[in-house]
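> what's the 3D shape of this:
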Amino acid sequence: MMFRISKIVACLLVLSATLAFGRAAQAGYAHFIYDVKTNQVLASENANELNHPASLTKMMTLYMTFEALKERRIAWDQDILITPNAASKIPSKLGVPAGRTITVREAVEAMIVRSANDAAAAMGDFLGGTEEQFGQMMTRRARQLGMSRTVFRNASGLPDDAQVTTARDMAVLALALIRDFPREYQLFSMRNMEFRGKRLRGHNNLMYRYPGMDGVKTGYIKASGFNIASAVTIDGRRVIGVVMGGKTARARDDRMAALLDQYVPSNRLSVDGALVAAQEQKQTAEQPAPLAFATAPRKQITMNPGSAAGQPARASIANLYAAPSQGVPPKNLPPQNPQVAAVAPVAPQAQDSLWRVQIAAGITKASAVNMIDKAISLLSGFNSVSPLIEAATYNGKQAYNARLAGFADRETATRACTVLQAKSMNCFVVR
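Model (predicted):
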């Protein structure tokens, strides 16, 4: 009898905690801006207040997927079943009928580019047995990463009163993705994907117009408002930003851009009125700009965007939970929206491939040539690489983007970019 009473009391405690999370979570505004290099919280407002993550949830689903791939529990080309649960999800979705299959790669790309709810649910069912059990796995992993106020109940971010997080916790997750899976993280820069004869366009419009941004995810449900987690590298500095509770997608994007412009120091060089968007990092292999995270990695980092190979993370959870820096913020800079005006390759492309490695944007032509020459000299094992300089317009002024072409596929371009990052050169893969 006493055992039954104790069990009932325990269940009531769990239920009351769940209901408390549900009542506390609301579509309130919050933001969190974190400088990885200096381990400083640059800006924070309501960063510990509970809200619903919406499709930012898929960042954790992807983290769990990348972890399973790394541990070889699954493979990129492995088929996963579209369960009735997955097929029943509302759009955005791939629309594959129950009983059919998609590959792990298709599921990953669909979650990143299309924010496909059915792909996320299918992956949750596949890795967890059921999506409910996968939600429990996600929550346990979140705690291990330092996400102290996050509860996951499903793999997609579709409405659930008990599924909650904070802006700060989402920053922890973004940092963990970059730290633990630097190669896979580059997939977040994809703008489009091909799925069985159809070209699907991505949702992260800010990433396509804000120089130096290479991820990470947007999300929306009515209960949360419009959310975004962003990662940007400017002059070799990695900055993570989270905005939650935006009234519209455009307002959310503009708020994120304004925060980054305000709190990221203005180290970008003026070139005929244009601003350098991404430039060769100034750090050397002996003095890298290390990534900082809420918890230490289980193994030593092998490569990180914005740092040399083999450099471990330096910050602890205390850094991420520190108060915002009190320094005087730099003068606001307007968000950039480059428009490519023309393409002027300085040498023939070795192969007709859509995949490129971008090194810099908004610089002089001479600087672009110099940076490309250095990049090619660092890629001795990539014989087909060819230079590509694009003329572009920044705020009505002409400048140039430096890219490398000639890659047979995305994997080859990703390997090349990883080599450059390990040698302290900023880059990201574009299509």
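> only C-alpha atoms for contact and neighbour calcs from this point on.
OK.
> all helices for this structure, in order.
Assigned by DSSP state H, the chain shows helices spanning 2-24, 57-70, 84-87, 104-109, 117-128, 131-145, 167-180, 182-185, 205-209, 249-263, 317-320, 365-378, 410-422.
> quick check: the gap between the nearest residue to residue 84 once chain neighbours are set aside and residue 122.
Leaving aside its chain neighbours, residue 84 sits nearest to residue 98 (5.1 Å; criterion: C-alpha to C-alpha, 6 or more residues apart in numbering). Noted for residue 98: a distance of 10 Å to residue 122, by C-alpha to C-alpha, to the nearest Å.
> ok, the two, which is more surrounded?
Higher neighbour count among residue 98 and residue 122: residue 122, with 29 against 16, using other C-alpha atoms under 10 Å.
> I'd say the residue nearest to residue 84 and residue 83 touch.
Yes: applying C-alpha atoms under 8 Å, one finds residue 98 in contact with residue 83, separated by 5.2 Å.
> for comparison, sequence B:
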Amino acid sequence: MRSYNRHNLGVAIFLLFCIQLLLVSTAQANPRYAAIVIDVESGDVLHAENADATRYPASLTKMMTLYMLFEALENGSMHMNQPLPVSSHAASMPASKLWLSAGSTIAVEDAIKALVVRSANDVAVVVAEALGNTESNFGRMMTQRANELGMTSTVFRNASGLPDNAQVTTARDMATLSIRVMQDFPQYYHYFSTQSFTYRGTTHTSHNRLVRNYPGADGLKTGFIRASGFNVATSAIRDNRRIVSVVMGGFTAASRDTHMSDLLDRGFARLSMLQRGDWIARADVLGDRMELPESPPPSAQQLAAAPETSSGQMAAGLERQLSFQSEMDIEMGSADDPIRALIAQADSPRASSGSGGSWAVQVGAFNDADQARHLATRAADQLASLLHDVRVSVAQSDGERRVFRARLVDLQESDAHSACNSLRAQGMDCMVVAHN
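Model (predicted):
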């Protein structure tokens, strides 16, 4: 009997360990995540998280391929009806593709639509070879032009975004590219809102559901490889103000789109507050739950002189074998969504006394103490259902500059994170800080 009980105890301990391990793995940081939100008119960064961390661009690469093609159209070296030859190398690219045959041709305008709507890898190579003779040479041209645009952390090795360990970028660089595409080629930007096009009797529909579903969204690009996770660059307009946002590393297309919609909503709310004269503290979205890189890709500086590897050598496994159906399955995402679980966990309201802790929520910093107290009091009122009897603090910071910090204080750390998430959902940015 004693041996039996000892065995049961051992099994119970093992099961408890497994459950704890599962919970930790579900809530662990996402090492691929990065995001940035920019007000195009002012250039102000409304939100940034891991914005300068090295990431893989995946099919966001095709925005650079299109930028180069737009330049060729403007300088007269290409024209919209020009037929582009399809090489055997281009035809051999894996899906997503247009299934072009070697020896055939495709018109420039059809190529543009295929890159935007179908994210066609074979068409990307067709464009690369037309502009750079070889795809590897076109990659060098892309990198040089990207650096000239200010994308100093980006290296391109192919035109499609297919896996290559040396092809890297950052969320900030992808936002820069998105803005330059719009500003430098407004006459072609409308292509990025295209939701379908028909080529040789087959109609292709865009994977970019944000353009269809988010009010005011009018374009740009999605991307996915296993190494990058689900990426998207989105531009949207509300009240005559344009925001560009980039999200990289989503677990699924669905969660990526949900997160992008949330970032855009909060970005427009912050713009509205700024226009009313409110000061908004910059802070994380979802705190530090998603953003602790484990093994990031090598930096652009480390890779600039690295020996080239062909996309054909690097694109092994799943990415080389994707059929159209499997692409659509992946793009639709999964109902068991880790990002959605993290968002729900972070945003779940819990009533608390709000007392006895050593943490605070800072909602702003002002030159005027009365203004600081006004915003802190307003934040406390918005949290009345979440935190009871929360204490407002306005303290002058140390240093030469006279600044008053507006804070809600004496919180437990978990309550501080919940409070900050609730404020952000209402358009007021904040950050969680230790408070003595």
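> follow-up on the earlier one: so which of the helices of structure 1 gets nearest residue 331 of structure 1?
Ranking those by proximity to residue 331 of structure 1 (C-alpha to C-alpha) places helix 249-263 first, at 6.4 Å.
> what's the mean distance for that closest one versus structure 2?
Superposed on structure 2, helix 249-263 of structure 1 shows a mean distance to its aligned partners of 0.7 Å (mean C-alpha distance after the TM-score superposition for structure 1).
> got the contact list for that helix?
Residues outside helix 249-263 of structure 1 that contact it (C-alpha atoms under 8 Å, 6 or more residues apart in numbering): 33, 42-43, 205-206, 210, 226-228, 241-246, 329-335.
> list residues touching both of residue 98 and residue 122 of structure 1?
Listed as contacting both residue 98 of structure 1 and residue 122 by C-alpha under 8 Å, 6+ apart are 81-83, 86.
> now the buried members of the contacts of helix 249-263 of structure 1.
Burial by neighbour count, 16 or more other C-alpha atoms under 10 Å: within those this picks out 33, 42-43, 206, 210, 226-228, 241-246, 333, 335.
> nearest to residue 131 of structure 1, of these?
Using C-alpha to C-alpha, residue 227 is the member of those that sits closest to residue 131 of structure 1, with 22.8 Å.
> contacts only, for the residue mapped onto residue 123 of structure 1 from structure 2.
In structure 2, the residue matched to residue 123 of structure 1 (TM-score structural alignment) is residue 127. Taking C-alpha under 8 Å, 6+ apart as the contact definition, residue 127 of structure 2 lies against 65, 69, 84, 111.
> aligned counterpart of the second one in structure 1, please.
Alignment of residue 69 of structure 2 against structure 1 is given by TM-score structural alignment, with residue 65 as its counterpart.
> same check, this time on the third one
Residue pairing (TM-score structural alignment): residue 84 of structure 2 is matched to residue 80 of structure 1.
> if I look at that match, how far off is residue 123 of structure 1?
According to C-alpha to C-alpha, residue 80 of structure 1 stands 7 Å off from residue 123 of structure 1.
> which residues do the two both contact?
Common neighbours of residue 80 of structure 1 and residue 123 (C-alpha under 8 Å, 6+ apart) are residue 104.
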